[in-house]
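[1] Predicted model, plus sequence, below.
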Amino acid sequence: MRVMVFVKATADSERGEMPSADLLAAMGRFNEDLAAAGIMADGGGLKPTSQGRRVAFDGDGRRVIDGPFAPASEQVAGFWVWNVRDMAEAVEWAKRCPNPMPGPSELEIRPFYEDADFA
């Protein structure tokens, strides 16, 4: 199954603070482990929401909303797309991840819809 793993934003990431060299190295090793195991299909870090835009839809109308977006804890700072056997395997890999932020942080794991879901 495919899952998307979201790295939830924090106040630090929303301020645009870059991870330490040690954290970047640890995350690089983790990504190498994911790739070597055939788990990681894609991934990346996202700039703060202050550099983002939203497009709101209401019928035929469109409205552009400039960031930043609050609260920080409900935003996404990065992501991976993983190919795993099941949710249990995704959770086990997530538990191996270095803490992606300098303080408390969260990963959120969400499965993709698959063709069988639309049968």
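    Received the coordinates, thanks. Residues are numbered from 1 along each chain as shown.

[2] Could you use CA atoms for every contact and neighbour count after this?
    Fine.

[3] ok, now which ones touch residue 65?
    53, 54, 55, 56 (CA atoms under 8 Å, 6 or more residues apart in numbering).

[4] what about the strands in the chain?
    All strands of the chain, identified by DSSP state E, fall at 2-8, 40-45, 53-58, 61-66, 76-83, 107-111.

[5] Just put the ones you listed in a markdown table and tack on distance to residue 92.
    Listed next are those as a markdown table, based on distance: least, CA to CA, whole Å:
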| stretch | distance to residue 92 |
| --- | --- |
| strand 2-8 | 12 |
| strand 40-45 | 14 |
| strand 53-58 | 33 |
| strand 61-66 | 37 |
| strand 76-83 | 12 |
| strand 107-111 | 11 |
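
[6] Between these, which one is closest to residue 118.
    Closest to residue 118 of the strands of the chain is strand 107-111 (CA to CA; 14.4 Å).

[7] what comes up buried for the closest one?
    107, 109, 111 (16 or more other CA atoms under 10 Å).

[8] Second structure for comparison follows:
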Amino acid sequence: MPKYMLIMRGTDETNEALMASIDEAMAATGRFIEDMMKAGVLLAAEGLDDPSRGVVVDFGAEAPVVTDGPYGETRELFGGYFLLDVATRQEAIEWAKRVPAVRGSKIEVRRVAEADEVPPGGESNGQV
């Protein structure tokens, strides 16, 4: 079966709203994870640390430049992910619609490319 990643995307504002009700959010997320486990579709789920403790490695110059967080102009932050093993894209979307996210957040649904879809030499074949 294909694998799909549900990527949690938020903003500074949605992260603030999440932190204001963190106990409730964690309980709801725990129930959601249990539902996915019971359905046998969950492969992995991880949340990311606060962006202020991250770094950015920027390849815009000749040598990579490392910058400590918080980042400059941030419009969206990746907060974590769920990795699912489901039969179809539509099934992944249905799970994404059930993520207990705060208003203003987004869930990006992306299929995980299979190893045989990446051609030798790293050129894209349009399927990824």
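    Received the coordinates, thanks. All of these numbers come straight from a predicted model, not from anything done at the bench.

[9] TM-score them against each other, please.
    Here the TM-score for the pair of chains, by TM-score structural alignment, normalised by the length of structure 1, is 0.82; 116 aligned residues with a CA RMSD of 2.3 Å.

[10] quick one: the helices in structure 2?
    For structure 2, the helices defined by DSSP state H occupy 12-20, 22-39, 89-96.

[11] and for the last one, what are the contacting residues?
    To tie it back to what came earlier, the one meant is helix 89-96 of structure 2. Taking CA under 8 Å, 6+ apart as the rule, helix 89-96 of structure 2 contacts 4, 6, 84, 86, 107, 109, 111.

[12] Tell me the residues of structure 1 aligned with that helix.
    Under TM-score structural alignment, the counterpart of helix 89-96 of structure 2 in structure 1 spans residues 87-94.

[13] Identify the residue of structure 1 aligned to residue 63 of structure 2.
    Structural alignment (TM-score structural alignment) places residue 63 of structure 2 against residue 61 in structure 1.

[14] That match and residue 54 of structure 1: what is the separation?
    From residue 61 of structure 1 across to residue 54 of structure 1, the span is 13 Å (CA to CA, to the nearest Å).

[15] Those two: who's more crowded?
    Counted by other CA atoms under 10 Å, residue 61 of structure 1 and residue 54 do not tie: residue 54 has more neighbours, with 13 against 8.

[16] With adjacent residues omitted, what lies nearest to that one?
    Computed as CA to CA, 6 or more residues apart in numbering, the closest residue to residue 54 of structure 1 that is not its neighbour in sequence is residue 65, at 5.0 Å.

[17] Next one: the one you found from residue 74 of structure 1, what distance?
    17 Å.

[18] cool, residue 16 of structure 1 as well?
    Residue 16 of structure 1 sits 16 Å away from residue 74 of structure 1, taking CA to CA as the criterion.

[19] ok, these two, which is more surrounded?
    residue 16 (16 against 11).
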